[in-house]
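**Student:** take a look and give me a structure for this.
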Amino acid sequence: MQRVCFQLQVKPDRIEEYTRRHASVWPEMLRALHETGWQNYSLFLRPDGILIGYFETDSLAAAQAGMAATEVNVRWQAAMAEFFENLEGSPDEGFVRLAEVFHLEDQLAALDAVDTIHLEFTPTPTEK
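**Tutor:** Take a look at the predicted model:
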């Protein structure tokens, strides 16, 4: 599963309306996102308009292509494009992807693997 985090800039004078529109996303848009593999999808908005999005998917390219093929996404992206500054393309493809530098579960799993190996190869006091 890929974890995808991205950033966009909402125009400061449009933050209130952007927030209102996301309080009640079109039902067909919600279904399309779900059906095309956008899982655990969240948006976070700072008071200055910095928008951070996060979702999980099996394939970013497939999730984006799946949404691009839906009529509802074409309408939604056209309706949302006016809210963003410095946007090249539609919001769902013009975002800046952020690099993941830390994930707790990955590091814990790696630590558990090292601990398991250490335990398997550490002689007990009676084996010395």
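**Student:** C-alpha from now on. contacts and neighbour counts both.
**Tutor:** Will do.
**Student:** all helices of this protein, in order?
**Tutor:** Using DSSP state H, the helices of the chain run over 15-23, 27-35, 60-68, 71-80, 104-121.
**Student:** buried set for the first one?
**Tutor:** Within helix 15-23, the residues that qualify as buried by neighbour count (16 or more other CA atoms under 10 Å) are 15, 18.
**Student:** any idea of the angle that helix forms with helix 71-80?
**Tutor:** Angle, helix 15-23 to helix 71-80, by axes from the mean of the first three to the mean of the last three CA atoms, to 10 degrees: 170 degrees.
**Student:** one more sequence to fold, the one below, so I can look at both together:
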Amino acid sequence: MIKGFKMKLYEGMEQEYIKRHNELWPEMIDMIHAYGGKNYSIFLDRETNTLFGYIEILDEELWAQAADTAINRQWWDYMADIMETNPDNSPVTEDLQLVFHLD
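**Tutor:** So this is what the prediction gives:
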């Protein structure tokens, strides 16, 4: 299953966002894989500071459970100062509709 979504960075936080993801915690990587995520990519539109995420997941229900892990909550807290977030520090995300896919 393929998921696409978008998020929003605060102005001037592009390099910090890239730096933090280049130093992604090993525990976060393990959690993503444990909850069925792979081929995870995030793209940045520099004109709008919009992030576009792409991830392949095994199961929507399993993937949704990842949000409640301690490591995921720590990551959200760590990233909250550089991007738009909800009151629980989860990133504000909007799912994107898949309109074309080619293997």
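**Student:** follow-up on the earlier one: could the helices of the first structure be laid out in a markdown table, adding distance to Asp48 of the first structure?
**Tutor:** Formatted as a markdown table, the helices of the first structure follow (distance: least, CA to CA, whole Å):
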| stretch | distance to Asp48 of the first structure |
| --- | --- |
| helix 15-23 | 8 |
| helix 27-35 | 26 |
| helix 60-68 | 27 |
| helix 71-80 | 18 |
| helix 104-121 | 28 |
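**Student:** what's the most buried one of those?
**Tutor:** Ranked by average neighbour count under the criterion mean count of other CA atoms under 10 Å, the helices of the first structure are headed by helix 60-68 at a mean of 16.
**Student:** show me what that one packs onto, helices and strands only.
**Tutor:** With contacts taken as 3 or more CA pairs under 8 Å, 6 or more residues apart in numbering; DSSP states H and E, helix 60-68 of the first structure sits against no other helix or strand.
**Student:** what comes into contact with it?
**Tutor:** Contacts with helix 60-68 of the first structure, where a contact means CA atoms under 8 Å, 6 or more residues apart in numbering, come from 2, 4, 32-33, 36-38, 57, 73-74, 92-93.
**Student:** one more pass at 10 Å, please.
**Tutor:** Identification of contacts with helix 60-68 of the first structure by CA atoms under 10 Å, 6 or more residues apart in numbering yields 1-4, 29, 32-39, 56-57, 59, 73-74, 77, 90, 92-93.
**Student:** equivalent analysis for stretch 12-25 of the first structure, please.
**Tutor:** The contact list for stretch 12-25 of the first structure (CA under 10 Å, 6+ apart) reads 9-11, 30, 43, 45-51, 76, 80, 82-85.
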